[in-house]
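# Just to be clear, the model below is a prediction. Sequence and coordinates:
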Amino acid sequence: MSKLHNTFQVPRISDAVASALERRILEGSLKPGDRLPPERELAIELGVSRPSLREAIQKLASKGLVQSRQGGGTYVTDRLESTFLDTWQEMMGMHPNLREDLLEFRHMLEGQAAEWAAERATDADLTRLTQAFDAMNLASDADDLKRQSSTDIAFHQAIGEATHNIVIGHLSAALLRLMHDNIHLNLKELKTIPSASSALKSQHAAIHDAICEHKPADARAAAETHIDFVRESLAQSLRSASRRETAERRLQNDSSKTFAS
């Protein structure tokens, strides 16, 4: 009677290490642009030899998830979002009306994200969310558009990550990076609307508080109310801008006729 041979293979240490690091990238513990800890420190943290760690990092590099940079260091790439970004960034530039579609998608995504964040956020998630919320309020008080847009993105990204849904976390990151210039433009246009700044502050506070109090329905409603306000306010701002441009063209035309006569 023939002997049965065990066909199961013991996983290589480097595969296990690569999987652990890949998980950190997927969950957002390691973000695009982050530098991996020094080899010696990371090997000690993971409890493996430096040769095994190097082999694991080479596996991630072959997937395009990390890369070495001149001057030393290994960094996380943006491969998980880059294909999405490259295509849509160009489309946004060519078709400005896509901004409305983007806001409509944000309404769906961020409502769900806020609901799940309220259900699933840990104490650490809530600490990060509150830190992002406080930074956003400070930026608003400083009247700095660039800082306002970056802190706005950080706040909404903290919500996406608090869902503990890896796909939502990365989709939110890609979408928010795509929207960086768009958010800056949105905030600039919203500044032309009286009381918009205070309204935005109140809306963000409502989202923050509902998540921290673990009230999913309230969190979804607050997030959807926020996006609805942005959509309507931007539409109002764009209508006003269009009217101003039309009036200015008429004035210029009248002036040229007067000068000609």
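That came through fine. Please read all numbers here as calculations on a predicted model, not as lab measurements.

# Please make it C-alpha for all contacts and neighbour counts, starting now.
Will do.

# what about the spatially most central residue of the chain, which SS state?
Centroid-nearest residue in the chain, with C-alpha atoms, centre = their mean: residue 173, separated by 3.1 Å. Of the three states, residue 173 takes helix under DSSP: H, G, I helix; E, B strand; the rest coil.

# okay, pairing it with this:
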Amino acid sequence: MSSRAPLPQMAAIATNERATPSLVYRALLQGIREGSMVPGAKLPNERDLAQQLGTGRTAVRSALAMMERQGLVRRQVGSGTYLTDDADQVFGRMDETGAPSHDEVPSLAEIAEGRLLFEPAMMHLVVSRVQDGEIVEMRRSLDQILEAPTWVEFKERIYGLHRQIFASTKNKFLMQIMGSILDDRRAVLFDGQDNGKPAPEPVRRQTFNDLKAIVDAIAQRNGAHAEKLVSDHLMRTLATINIWQ
């Protein structure tokens, strides 16, 4: 356990709305990136963090739980919550693509925000209707994500897997929604730069690991776990959009 001093005061989240776990997660990531949150350091308790960030303890608790599942914090019973020693390495595994607003189609932030409203709960429908052969195809798609030769193809294969998951609901309305999402992302070339170059290996590996966990939960017919994993995945996506700007 680290003996480093607790962290300095953190700035409140700049929003007039009650902060969501995604915003709290984003604020904590920014603290790591800016150096005010040092790997190995002890975090303030949930009450103090909530006061510093200007939000409720529920949002803080959810964000810390998400960070723990991601391996960014560890909890020591009777002592507190600590950043892991390699917490600052998380940025090398993140997709640094910007996500600007668009006049003709929804932005990635709008899409992620909308998906969060229904997609985690949709996983209960997925696990009740998915067929074994569909899970086999999902695993093939996972392997293709790792092997994608270019950044655009990397994105295409990610969304291809999502379409398979939506299709396993056997619900045409949900399938139509994902088809529209993919059309909108293709229309702006996934907001990418240097689209002909391969995605960085750490980014591909982290994406593979995140999505493999979801597919594994589907294969186990564990709707509650799949719901949590999808919620985490979408909240992290929303939290990290334009975080480098």
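Yep, it's here. Computed from a predicted model, the values in this text were never measured in an experiment.

# Just tell me what the residue nearest to the centre of the first structure corresponds to in the second structure.
Using TM-score structural alignment as the criterion, the counterpart of residue 173 of the first structure in the second structure is residue 179.

# nearest residue to the residue nearest to the centre of the first structure other than its sequence neighbours?
Among residues not flanking residue 173 of the first structure along the chain, residue 157 sits closest, at 6.3 Å (C-alpha to C-alpha, 6 or more residues apart in numbering).

# likewise residue 120 of the second structure?
Once flanking residues are discounted, residue 120 of the second structure sits nearest to residue 227: 4.4 Å by C-alpha to C-alpha, 6+ apart.

# Just the element for the equivalent of the one you found over in the first structure, please.
Per TM-score structural alignment, the equivalent position to residue 227 of the second structure in the first structure is residue 220. Using DSSP states H and E, residue 220 of the first structure maps to helix 216-260.

# Which elements pack onto that helix?
Here helix 216-260 of the first structure touches helix 98-120, helix 180-190, helix 196-212, going by 3 or more C-alpha pairs under 8 Å, 6 or more residues apart in numbering; DSSP states H and E.

# can I get the ones you listed in JSON lines with mean neighbour count and distance to residue 127 of the first structure?
Output for those, formatted as JSON lines (neighbours: other C-alpha atoms under 10 Å; distance: least, C-alpha to C-alpha, whole Å):
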{"stretch": "helix 98-120", "mean neighbour count": "20", "distance to residue 127 of the first structure": "13"}
{"stretch": "helix 180-190", "mean neighbour count": "18", "distance to residue 127 of the first structure": "24"}
{"stretch": "helix 196-212", "mean neighbour count": "19", "distance to residue 127 of the first structure": "9"}
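
# Export the ones you listed as CSV, with columns for distance to residue 256 of the first structure.
As requested, these are arranged in CSV below (distance: least, C-alpha to C-alpha, whole Å):
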stretch, distance to residue 256 of the first structure
helix 98-120, 36
helix 180-190, 30
helix 196-212, 38
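
# Tell me which of those helices sits nearest to residue 24 of the first structure.
Taking C-alpha to C-alpha as the criterion, residue 24 of the first structure comes closest to helix 98-120 out of these, the separation being 18.6 Å.

# which secondary structure elements does the helix or strand following that closest one contact?
Using DSSP H and E, the next helix or strand after helix 98-120 of the first structure towards the C-terminus is helix 123-142. Packing contacts for helix 123-142 of the first structure, counted by 3+ C-alpha pairs under 8 Å, 6+ apart, involve helix 145-162, helix 196-212.

# buried sites along helix 123-142 of the first structure?
Within helix 123-142 of the first structure, the residues scored as buried using 16 or more other C-alpha atoms under 10 Å are 125-126, 128-130, 132-133, 135-137, 139-140.

# Return the angle between stretch directions for it and helix 196-212.
Orientation of helix 123-142 of the first structure against helix 196-212 (axes from the mean of the first three to the mean of the last three C-alpha atoms, to 10 degrees) gives an angle of 170 degrees.

# Quick one: residues in contact with helix 123-142 of the first structure.
When contacts are defined by C-alpha atoms under 8 Å, 6 or more residues apart in numbering, helix 123-142 of the first structure is touched by residues 147-148, 151-152, 154-155, 158-159, 161-162, 197, 201, 204-205, 208, 211-212.
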